[in-house]
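got a predicted model here, sequence first, then my questions.
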Amino acid sequence: MMTTELTQGAVESRDGTRIGYWKTGRGPAVVLVHGSMESGRSHTLLAEALADDFTVYLPDRRGRGLSGPHRADHSARTEVEDLDAVLAEADATMAFGVSAGGAVVMEAARTSPALHKVAVYEPALVADGAAHRVWLARFDEEIARGDLPGAMVTSMFGLQMAPAFLKVFPRRMLVRMTEKMLLKEERGAAADTVTMRQLAPTIHQEGVIIAELAGSFDKMRAVDADVLLMGGSKGLPILRPGRDTLEKVLPHCRRLEFDGLDHGSSSDPGGVNPRGSAQAVGRIAAEVKAFFEQS
């Protein structure tokens, strides 16, 4: 639980959509960009660890919580424009991003001169986006007919986030397990919680962004910002080759791999991160804080 106060604010993105955020701390501004199946408050522990030295902004990416809806033509450019609006409001030159949010931060660093320092944890940059376009079609069909648990299972395998042991389970069983997980979270959720059931439809846009930015590594040579590139030894195997390539192409990059941490380790425990811990967040926060404090 946070011991520092969170306040709300909002800005308008370039297309007029409201982008809401939570804010805490004091000092130079840092914007934290969450990943898939998360909202701005998914990084409250990380924000608290930074709040004594930085003013931390926690935006809800479009389609979640305090922010407005996605539009039909949603793209990586839309995400960057949303982030640009928050950076301008905060007068921020530093940002952190994880997973799909990390991919957005990297694209913003490539296109937005405002960013001088970026820290990313397991950014969702891959070599080939074709596989994501395939699972997205089935995901959309399942969402359209109201089979949200089924769509979540489809996306879990499509994004290659499923642990190996789950591949032996019948799909019908996985769908039932997912529905039970959603109901359990809803029974214990506070009134203002952005639940997994509410977040699930946003996975479509995550797939779109990952597919669009796939294979963009050479373009990242243009990133002028200092980059702290992080991952975990137990993170998603599909994302490690991307970090290997980014380390080679980024002009100003420090690589850091955390032994024993997984893909969700920067986020608060709970939701899609049941194995998370405050200790894991603390390990990442210490490195992020030291990186942002460097002149």
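Everything's here; your move.

when you work out contacts or count neighbours from here on, use the C-alpha atoms and nothing else.
Fine.

what helix or strand does residue 155 sit in?
Remark: residue 155 resides in helix 148-158, with elements defined by DSSP states H and E.

and if you look at residue 180?
For residue 180, the secondary-structure element it belongs to, assigned by DSSP H and E, is helix 171-188.

give the next helix or strand downstream of that helix.
Moving toward the C-terminus from helix 171-188, the next element (DSSP H and E) is helix 196-199.

helix or strand: which one has the residue most central in space within the chain?
Within the chain, one residue has its C-alpha closest to the average C-alpha position: by C-alpha atoms, centre = their mean, that is residue 35, at 1.5 Å. Of the helices and strands defined by DSSP H and E, none includes residue 35.

swap in residue 291?
For residue 291, the element it lies in under DSSP H and E is helix 278-293.

need the contact partners of the host helix or strand of residue 87.
Taking DSSP H and E as the definition, residue 87 sits inside helix 76-90. Judged by C-alpha atoms under 8 Å, 6 or more residues apart in numbering, the contacts made with helix 76-90 from elsewhere in the structure are 11-14, 19, 29, 31, 57, 59, 61-62, 93, 104-105, 107-108, 112, 114, 209, 212-213.

run the chain-centre distance for that helix.
The chain centre lies 14 Å from the centre of helix 76-90; the measure is C-alpha atoms, centre = their mean, to the nearest Å.

got another, please set it beside the one above:
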Amino acid sequence: MEKKTLSRDGTHIAYTRTGQGPALLLVSGAMSTGATLASLAAPLSERFDVTVYDRRGRGESGETEPYAVEREVEDLAALIDAVGGEASLYGISSGGALVLRAAASGLPVRRAAVYEVPYAMDDADAKARAEYTARLTEALGQGRRSDAVELFLRLTGLGEDVIRSARQSPMWAGMESIAPSLAYDDAVMGDGRLPQSLLASITAPVLSLAGGASAGWMREAARAVAEAVPQGTYRSLEGQSHMVEPGVLAPVLAEYFAA
């Protein structure tokens, strides 16, 4: 990360800014840092002033306790100030939920786009998320970072064989290092259900995206976001999953944010 800005509570937020044009901030999801979005930022920087950042508690950004979702919205406010006072926002997964909260908070958001915010679409999904929250809180409270990572990977639908393989990989140590931030993503998701009143209060246009190869409930949730936002639009990207390919996503975002 090349630069740092100071959030309202005194936390330093690290970010990288590339390209020229209208300001665009990219927001990562769980178990990731700003570097995760570098491959998306690169093509977008040909038309936009693109900022990627480490969300608080991960990467090169600082952390100030106690955590609150409002502090993450303030982080985005500080970044928007740093890039000129107005920006468009893109967020993936729980990062998309943060983008929607920021847009609803009254920040100067020109346009917003989100990819597969994993809102629960039925009681069974909501119950599973509540159980995840309880078990995650217990694991992190006891310092069991590895168990917390496993809980998250199971929530995403990975099988036990894949998880066992991941534990043996070089990336596992890095995942453990930012495991406490899983609680932050969980908090950003609220109770896991679609926040109808929050979405209805968003005045900026919102593009809600999903992959055509993703689970049905993911596409349903993305469509529900678009329907709940007054200026919402839904679009499915053929052949894509939750691990969306930057080369497919970038042109879609570029067309939308340039409008």
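Thanks, I have the structure now. Note that the structure is predicted; figures quoted are calculated from it, not measured.

let me see the TM-score of these two.
Structural agreement between the two chains, given as a TM-score (TM-score structural alignment, normalised by the length of structure 2), stands at 0.88; 255 aligned residues with a C-alpha RMSD of 2.3 Å.

where in structure 2 does the helix holding residue 87 of structure 1 fall?
Using TM-score structural alignment, helix 76-90 of structure 1 lines up with residues 69-83 of structure 2.

how about the matching stretch: buried residues?
Buried positions in stretch 69-83 of structure 2, judged by neighbour count with 16 or more other C-alpha atoms under 10 Å: 69, 71-80, 83.

also stretch 20-31 of structure 1?
Applying a neighbour-count criterion of 16+ other C-alpha under 10 Å, the buried positions in stretch 20-31 of structure 1 are 20-25, 28-31.

which residue ranges form the helices in structure 2?
38-44, 69-82, 94-104, 123-141, 145-155, 160-167, 172-177, 182-188, 196-200, 216-228, 246-258 (DSSP state H).

tell me the most buried of these?
Ranked by mean neighbour count under mean count of other C-alpha atoms under 10 Å, the helices of structure 2 are led by helix 94-104, which reaches a mean of 26.

residues in structure 1 aligned with that helix?
Here helix 94-104 of structure 2 aligns to structure 1 at residues 100-110, judged by TM-score structural alignment.

how big is the offset of the helix holding residue 87 of structure 1 relative to structure 2?
Mean deviation of helix 76-90 of structure 1 from its aligned counterpart in structure 2 after superposition (mean C-alpha distance after the TM-score superposition for structure 1): 1.2 Å.

give me the angle between that helix and helix 203-213.
Compare the direction of helix 76-90 of structure 1 with that of helix 203-213 by axes from the mean of the first three to the mean of the last three C-alpha atoms, to 10 degrees and you get 100 degrees.

residues in contact with the aligned partner of residue 190 of structure 2 in structure 1?
When structure 1 is aligned by TM-score structural alignment, residue 190 of structure 2 is paired with residue 211. For residue 211 of structure 1, the contact set (C-alpha under 8 Å, 6+ apart) comprises 128-130, 132-133.

aligned to residue 283 of structure 1, what sits in structure 2?
Using TM-score structural alignment, residue 283 of structure 1 sits opposite residue 248 in structure 2.

list the contacts of its match.
Residues near residue 248 of structure 2 by C-alpha under 8 Å, 6+ apart: residue 237.

one more: the one 3 residues further on?
Going by C-alpha under 8 Å, 6+ apart, residue 251 of structure 2 touches residue 44.

roughly how far apart are it and residue 43 of structure 2?
Remark: distance between residue 251 of structure 2 and residue 43 of structure 2 (C-alpha to C-alpha, to the nearest Å) = 8 Å.

do the same with residue 151 of structure 2
As defined by C-alpha to C-alpha, residue 151 of structure 2 lies at a distance of 34 Å from residue 43 of structure 2.

again, but for residue 32 of structure 2
Per C-alpha to C-alpha, residue 32 of structure 2 is found 20 Å from residue 43 of structure 2.

residue 212 of structure 2 now?
Relative to residue 43 of structure 2, residue 212 of structure 2 is positioned 22 Å away (C-alpha to C-alpha).

what's the answer for residue 18 of structure 2, then?
Taken as C-alpha to C-alpha, the span from residue 18 of structure 2 to residue 43 of structure 2 is 10 Å.

then residue 191 of structure 2?
35 Å.
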